[in-house]
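>>> next comes the sequence, and after it the predicted model I'd like to discuss.
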Amino acid sequence: MLTTHDFRSLADRIEIEALGGEFTDAVMMRDFDRLAALFADDGVLRIPDAGIELAGRAEFQTGMRRMQDAWDYFVQHTHPGVIEIDGDTASGRAHICEFGRLRNGSSHLNYAIYHDRYRRTAEGWRFTERVYEIRYLDNSPLAGSPPGENGLGVDVSAVHLHG
C-alpha cells in the first residue's frame, strides 16, 4: 500500500520532471517571462563552454533573450535523466539534443547534459542551478532549413486530400 510519503515523492518527481519540459517549451516558444519564472529568485544558469553565467531572474530573462536572438532557428529536445530528492531540495540531470543555425550563418548540433539543482518554493519546484555540459558538438553546415525558407520540402500539389 502506498503511503502519503510515497505519493509526495511521486508528485515531487513529476513536478521536477515537468520543470525540465517547461524549460524546453519556454525556450522553443521564446517565452522569456515563463523561462525566468522557472528559476528561484537566486537561480543560476551556467554554460561554461561559452563563458555564460546568468544569475537571478532579471538577468536570466534578458540574457536568454539575447542568446535566443542570436539564432536564425533553434530546436531543443530534452530527455529526462535522474532525480534525487532530499526534502525540499533535489538534484538531477536532463539529456539534451539541440540544433540550429546562428544569424551569422554557422550551424550547431550538440548533445549535452544539464546538471540541475532544484528547490521547493511557495510556487512549486524551481531551478536553483542549471549547468550545461556539452558532450558532443558538430558545427558542420546543417542540410535542412525551417519551413518557408525553401518551401515545405514536400510537393503538396501531389498529395490527394480526398478519396
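Structure received. Numbers count the residues shown, from 1 in each chain.

>>> when you work out contacts or count neighbours from here on, use the C-alpha atoms and nothing else.
Fine.

>>> any idea where the helices of the chain begin and end?
Using DSSP state H, the helices of the chain run over 4-28, 32-37, 57-69.

>>> Throw the ones you listed into JSON lines and include mean neighbour count and distance to I96, thanks.
Rendered in JSON lines, the data for the helices of the chain read as follows (neighbours: other CA atoms under 10 Å; distance: least, CA to CA, whole Å):
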{"stretch": "helix 4-28", "mean neighbour count": "16", "distance to I96": "9"}
{"stretch": "helix 32-37", "mean neighbour count": "18", "distance to I96": "17"}
{"stretch": "helix 57-69", "mean neighbour count": "16", "distance to I96": "17"}
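
>>> list the contacts for the spatially most central residue of the chain?
Against the mean C-alpha coordinate of the chain, by CA atoms, centre = their mean, the closest residue is T24 at 3.2 Å. Applying CA atoms under 8 Å, 6 or more residues apart in numbering, we find T24 in contact with 76-78.

>>> now the buried members of those.
Members of the contacts of T24 that pass the buried threshold by neighbour count (16 or more other CA atoms under 10 Å) are listed as 76, 78.

>>> next, the one to line up against it:
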Amino acid sequence: MSAADIVEIQQLLAAYVFAIDARDYDALDDVFTPDAEIDYRATGGAEGRWAEIKPWLGRALAPFPITQHLIGLPLIRIDGDTATARTMLFNPMQLARPEGDHLFLLGCTYADELVRTAQGWRIAKRVETDFWVKDPPSDFTPEPAP
C-alpha cells in the first residue's frame, strides 16, 4: 500500500460526486469498471451492472435541479491490486415542485470494492448502506429500477 494509491482512490471518489452533481454520467465511465455491480436500493434506487445503471441515473436525478453529494474522508484498505473503501455521504437534494421546490437531506455510506486496472483504480462494486433521510417529500415516487 502506498500513499499514492490512497490519494488516487480519494480522487476517484471525489470524481464520482462531482460527476453526479454535474450530471456528467459519461465521466463515470472512468470511475467504475465496465462490469461494476451497483446497488442503490438502500436510498430507493436501482441495482444492476454499470451499463444498466448509467442511463437510469439521468432519469432518476432529473427531478432534482440541485444536488450536492458531500463525502467524508474515506476509510481505505488496500491489499495488492484490490481495495475497499467506506465513505460517508451527506446529500442535500432539491426536488422541483410547481408550488415551490422541496429541500430535503439524506445520508448513507458508500461501501466500495475497488480494483487496480491498467487505467488506474476503479470501483468494481458499490453498495449504499446506513441510509437516513430528513424531511423527505411525502408524495415523491423514485424512478423505477431498470
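In hand now; what should we look at? Treat the numbers as computed from the prediction; the structure is a model and nothing was measured.

>>> what's the TM-score here?
Superposed pair, TM-score by TM-score structural alignment, normalised by the length of the second structure: 0.81. Supporting alignment: 133 aligned residues with a CA RMSD of 1.9 Å.

>>> quick revisit: do you know which of the helices of the first structure lies nearest G92 of the first structure?
Across the helices of the first structure, the minimum distance to G92 of the first structure, taken as CA to CA, is reached by helix 4-28, at 9.0 Å.

>>> can you give me how far the closest one is from the chain middle?
In this view, helix 4-28 of the first structure has its centroid 13 Å away from the chain centroid, taken as CA atoms, centre = their mean, to the nearest Å.

>>> same deal with stretch 56-70 of the second structure?
Distance of stretch 56-70 of the second structure from the chain centroid (CA atoms, centre = their mean) equals 11 Å.

>>> now that stretch: which residue numbers in the first structure?
For stretch 56-70 of the second structure, the aligned range in the first structure is residues 63-77, judged by TM-score structural alignment.

>>> and for that stretch, what are the contacting residues?
24, 28, 30, 32, 54, 96-103, 146.

>>> likewise stretch 109-121 of the first structure?
With CA under 8 Å, 6+ apart as the criterion, stretch 109-121 of the first structure contacts 16, 40, 88-100, 125-139.

>>> what of stretch 4-13 of the second structure?
Here stretch 4-13 of the second structure has contacts from 31, 74, 76, 120-122, using CA under 8 Å, 6+ apart.

>>> what does G120 of the second structure align to in the first structure?
Applying TM-score structural alignment, one finds that G120 of the second structure aligns to G124 in the first structure.

>>> burial count for its match?
Burial measure for G124 of the first structure: 13 neighbouring residues, criterion other CA atoms under 10 Å.

>>> same question for E98 of the first structure.
Number of residues near E98 of the first structure (other CA under 10 Å) recorded here: 15.

>>> one more: P74 of the second structure?
19.

>>> and the residue nearest to it when sequence neighbours are not counted, what does it touch?
In space, and not counting its chain neighbours, P74 of the second structure is closest to T87: 4.4 Å by CA to CA, 6 or more residues apart in numbering. Listed by CA under 8 Å, 6+ apart, the contact set of T87 of the second structure reads 71-75, 109-111.

>>> any idea what T87 of the second structure aligns with in the first structure?
Under the pairing rule here (TM-score structural alignment), the equivalent of T87 of the second structure within the first structure is A94.
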